[in-house]
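[1] mind looking at a prediction? Sequence and model below.
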Amino acid sequence: MEIIDPERHYYPILRGSELTAAYKLFNRGNEPLIIYDVQASCGCIEVDFPTGSIGKDNFGFITVDYDSAKNIGYVEFYITILANTEKDVFTTIKFDLNVVTSPHYTQDYEEIYLERRKENLGGEVDGDLTQQGYYIDDTRTVR
């Protein structure tokens, strides 16, 4: 497996922005390449990878979506690829960048959360059934 530019340095982005990177993978082996799993070093990264096999001398893409809402300053991330490669089972790709704040005002985590929640008002009338919270039995209260 050959990865085009496995170590990348991106230009600074504003905090709260998203960065999408696509890594091109070539199958240089004699057998079809199967990617079993791709794991990111941070929960702020979503990874999309080919679920089918990549034939000999063909290529596929691993797409990485990074959300910078909870980072400030220099950040460095590793993505580990588990595949049926001839040499190593694990292959690592890396990217880094600086996350900078707006020169006018720096939001805290709660402000960013509330701002995103306003943007996603779907399910507000009946509520999102997956986010109903929990309850406890209170035997001391008579209803």
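    Noted; the coordinates are in hand.
[2] going forward, measure contacts and count neighbours with C-alpha atoms only.
    Will do.
[3] any idea how far the closest residue to residue 80 other than its chain neighbours lies from residue 83?
    If you skip the residues right next to it in sequence, residue 80 has residue 92 as its closest partner in space, 4.5 Å away by C-alpha to C-alpha, 6 or more residues apart in numbering. Distance, residue 92 to residue 83, using C-alpha to C-alpha, to the nearest Å: 11 Å.
[4] then residue 64?
    In this view, residue 64 and residue 83 are 17 Å apart by C-alpha to C-alpha.
[5] run through the helices of this protein in chain order.
    Taking DSSP state H to define them, one finds helices in the chain at 109-119.
[6] now the strands for it?
    Taking DSSP state E as the test, the strands found in the chain are 2-3, 7-9, 13-14, 18-26, 35-40, 45-48, 59-67, 73-83, 90-100.
[7] in addition, the following structure is provided for comparison:
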Amino acid sequence: MPHLFQKNLIAILPLLFFISCEKEGQSTTIEVKDPQRHYFPVVQGEKLHIVFPVKNTGKNLLEIKEIQTSCGCIIADDSNIKNIVPQSTGYLHFEYDTNKNTGYVQHQIYIYGNFIPNNKIELNFDTHVVTSSLHSKDYEELYKEIQESSPNIDKLNYGLERQKNYYTGDKPEE
């Protein structure tokens, strides 16, 4: 009797393994909110925090295999997201170090995974990095410093459309 149990167990275990891995690696579809962004000017020395919401719109598990940036000045925090279950949203966090550039900059971020059409998506952003001026700070600059030192700074990225620190398409009217 125990010998029969072992034979059945040996026959069933590989079958269970293949069934459980059936959907792993299959392609899915994704949607990235605002993959082309134009950020407002930032002062050299500041860090620009960038968050891209990524929604898995397919029926299979989204597996992010690799993240590549066009510049060493962009740090990807890929520790918080590797897989996104179907119909869920994950957030890709990046930090752009403005110390390494001055003037107009344009960068790309490449995400590789098991999504259609070619297992790669390109995210773009640009901004103007301006040098700091030596003058007394006005109300807006002081307010921005207070805002940045707030522990709830992450909540600002998910605010109303008009509160985003970037725009898409043509520059908005002032």
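    Received it, and whenever you're ready, just let me know what you need. Predicted model, so just to flag it, every value in this text is computed and none were measured.
[8] what's the matching residue for the residue nearest to residue 80 of structure 1 over in structure 2?
    The equivalent of residue 92 of structure 1 in structure 2 is residue 122 (alignment by TM-score structural alignment).
[9] before we move on, back to that, now the strands of structure 1 as TSV including mean neighbour count and distance to residue 114 of structure 1?
    Rendered in TSV, the data for those read as follows (neighbours: other C-alpha atoms under 10 Å; distance: least, C-alpha to C-alpha, whole Å):
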stretch	mean neighbour count	distance to residue 114 of structure 1
strand 2-3	16	39
strand 7-9	12	31
strand 13-14	17	18
strand 18-26	15	17
strand 35-40	17	26
strand 45-48	16	21
strand 59-67	17	16
strand 73-83	15	23
strand 90-100	17	20
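[10] mind putting those into JSON lines with distance to residue 110 of structure 1?
    Written out in JSON lines, the entries for these read as follows (distance: least, C-alpha to C-alpha, whole Å):
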{"stretch": "strand 2-3", "distance to residue 110 of structure 1": "38"}
{"stretch": "strand 7-9", "distance to residue 110 of structure 1": "29"}
{"stretch": "strand 13-14", "distance to residue 110 of structure 1": "17"}
{"stretch": "strand 18-26", "distance to residue 110 of structure 1": "18"}
{"stretch": "strand 35-40", "distance to residue 110 of structure 1": "25"}
{"stretch": "strand 45-48", "distance to residue 110 of structure 1": "20"}
{"stretch": "strand 59-67", "distance to residue 110 of structure 1": "16"}
{"stretch": "strand 73-83", "distance to residue 110 of structure 1": "19"}
{"stretch": "strand 90-100", "distance to residue 110 of structure 1": "18"}
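[11] and residue 112 of structure 1, which of these is closest to it?
    The closest approach between residue 112 of structure 1 and any of the strands of structure 1, judged by C-alpha to C-alpha, belongs to strand 59-67 at 11.9 Å.
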